[in-house]
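Asker: how would this look folded up:
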Amino acid sequence: MIEIIFQRLHDDALLPSYATPGSAGMDLSAITISTIAPGDYAVIPTGLAVEIPAGWEGQIRPRSGHASRNGVTVLNSPGTIDADYRGEIQVILINFGKKDFEIKVGMRIAQLVVAPAPQALPRFEESISPTERGSNGFGSTGNN
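Answerer: Coordinates of the predicted model:
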């Protein structure tokens, strides 16, 4: 287990928490009242900054209940919080549903998953190793 340090930037900001002992993501909550109309999106502040350790990242993911009941999800899912970012965590929500989506102060709007994020060492070569799949792309491994 790693320790993650949060800074409260707003009085209404809530410390993220896991809903159950087996939860992968900590719930992030809104600090403002907002309405997202169908087909629209909004950037929702959490009032939190976070210090993620080097070699790790924060992934902002949707809450399945908002998606299944309201058609609301995180637009850039998963959003990435880099280890060197120190600004406010904000969540871009989009409403694919048919009704206005009402956000209240303290409402859980997304999840924060902390995951390893090793950096790669990119380089150019004249060719890359062949595989059976080759360059067969979208849909090439089957329909089901």
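
Asker: okay, CA-based contacts and neighbour counts for the rest of this
Answerer: Will do.

Asker: could you measure the closest residue to G79 other than its chain neighbours against S140, distance?
Answerer: Once flanking residues are discounted, G79 sits nearest to I60: 4.7 Å by CA to CA, 6 or more residues apart in numbering. Going from I60 to S140 by CA to CA, to the nearest Å gives 30 Å.

Asker: swap in P38?
Answerer: Applying CA to CA, the value for P38 to S140 is 34 Å.

Asker: The two: who's more crowded?
Answerer: Neighbours per residue, other CA atoms under 10 Å: of P38 and S140, the larger number sits with P38, 17 against 9.

Asker: Tell me how many other residues crowd the residue nearest to G87 when sequence neighbours are not counted.
Answerer: Ranked by CA to CA, 6+ apart and with sequence neighbours excluded, the top spatial neighbour of G87 is A49, at 5.6 Å. In terms of burial, A49 registers 17 neighbours under the definition other CA under 10 Å.

Asker: I31 now?
Answerer: Burial measure for I31: 22 neighbouring residues, criterion other CA under 10 Å.

Asker: To compare with the earlier structure, here is another sequence to fold:
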Amino acid sequence: MTITINKRLEAPVKIKRLHADAVIPKYARAFDAGFDLVAVEDVIIRPGETAKIPTGLAFALPEGYELQVRPRSGISAKSKLRISNAPGTVDAGYRGEICILMDNIRQVAGEDGQRCLDVNDKEVEAGCEVDRHAYLVRKGDRIAQGVLAVVPIAVFEEVDELDETERGTGGFGSSGVQ
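Answerer: The predicted model follows:
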């Protein structure tokens, strides 16, 4: 059996620059699912804090789609920075600026100085007094990725009983760990 795949599905997405330095997203490689979202200003994230990092962009997504905001694996592997609500959902009806909620999950604090860490966990000049375990997300850093996804609309039907399945009501951990 041969399966022929003609072409990637395309959807028109309108983008508005809200900041002169905003970077229009692009896919790094031909078969990538996600496109890069880039910080439009410097943001310091102290240990245990969450920061909202602006991208300087607003999107008009087609009806029936969402934009999923996901972590970049390199940042997650190299640092203690995490996307707070990953994957975050941007609804098709939203027209405001896309911002990335990022956590510094490092719990060590209290060592102030002029240096902190970058998104690659390398020590850098902060330009101000800051905890050395803080992260400096710099303007121009690729901080997250966006994935466009089709979203079916649920049609809810209230019933008195649900059909039986092998799993039944087995929830958290019901299939074991090995």
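
Asker: what's the TM-score for these two chains?
Answerer: Once the chains are laid over each other, their TM-score by TM-score structural alignment, normalised by the length of structure 1 reads 0.96; 144 aligned residues with a CA RMSD of 1.1 Å.

Asker: State the three-state secondary structure for L162 of structure 2.
Answerer: coil (DSSP: H, G, I helix; E, B strand; the rest coil).

Asker: And for A67 of structure 1?
Answerer: Under the three-state scheme (three-state DSSP), A67 of structure 1 adopts helix.

Asker: and the gap between it and S77 of structure 1?
Answerer: Here the distance between A67 of structure 1 and S77 of structure 1 works out to 12 Å (CA to CA).

Asker: ditto for L9 of structure 1
Answerer: With distances taken as CA to CA, L9 of structure 1 is found 24 Å from S77 of structure 1.

Asker: Over to I109 of structure 1?
Answerer: As for I109 of structure 1, its distance to S77 of structure 1 is 13 Å (criterion: CA to CA).

Asker: Tell me where structure 2 has helices.
Answerer: For structure 2, helices defined by DSSP state H occupy the ranges 73-78.

Asker: C128 of structure 2 pairs with which position in structure 1?
Answerer: Correspondence of C128 of structure 2 to structure 1, assessed by TM-score structural alignment: none assigned.

Asker: got it, and V90 of structure 2?
Answerer: When the two structures are superposed using TM-score structural alignment, V90 of structure 2 falls opposite I81 in structure 1.

Asker: hmm, back to that, list the contacts of the residue nearest to G79 of structure 1.
Answerer: Shown in contact with I60 of structure 1 (CA atoms under 8 Å, 6 or more residues apart in numbering): 74, 77-81, 91, 110-113.

Asker: Let's have those in a markdown table, adding distance to I128 of structure 1 and neighbour count.
Answerer: Putting these into a markdown table (distance: CA to CA, whole Å; neighbours: other CA atoms under 10 Å) gives the following:
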| residue | distance to I128 of structure 1 | neighbour count |
| --- | --- | --- |
| V74 | 35 | 24 |
| S77 | 30 | 14 |
| P78 | 29 | 15 |
| G79 | 30 | 17 |
| T80 | 29 | 16 |
| I81 | 31 | 22 |
| V91 | 38 | 26 |
| A110 | 39 | 26 |
| Q111 | 37 | 26 |
| L112 | 35 | 25 |
| V113 | 33 | 18 |
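
Asker: The equivalent of L48 of structure 1 over in structure 2 and R17 of structure 2: what is the separation?
Answerer: Counting by TM-score structural alignment, L48 of structure 1 corresponds to L57 in structure 2. For L57 of structure 2, the distance to R17 of structure 2 under the criterion CA to CA works out to 5 Å.
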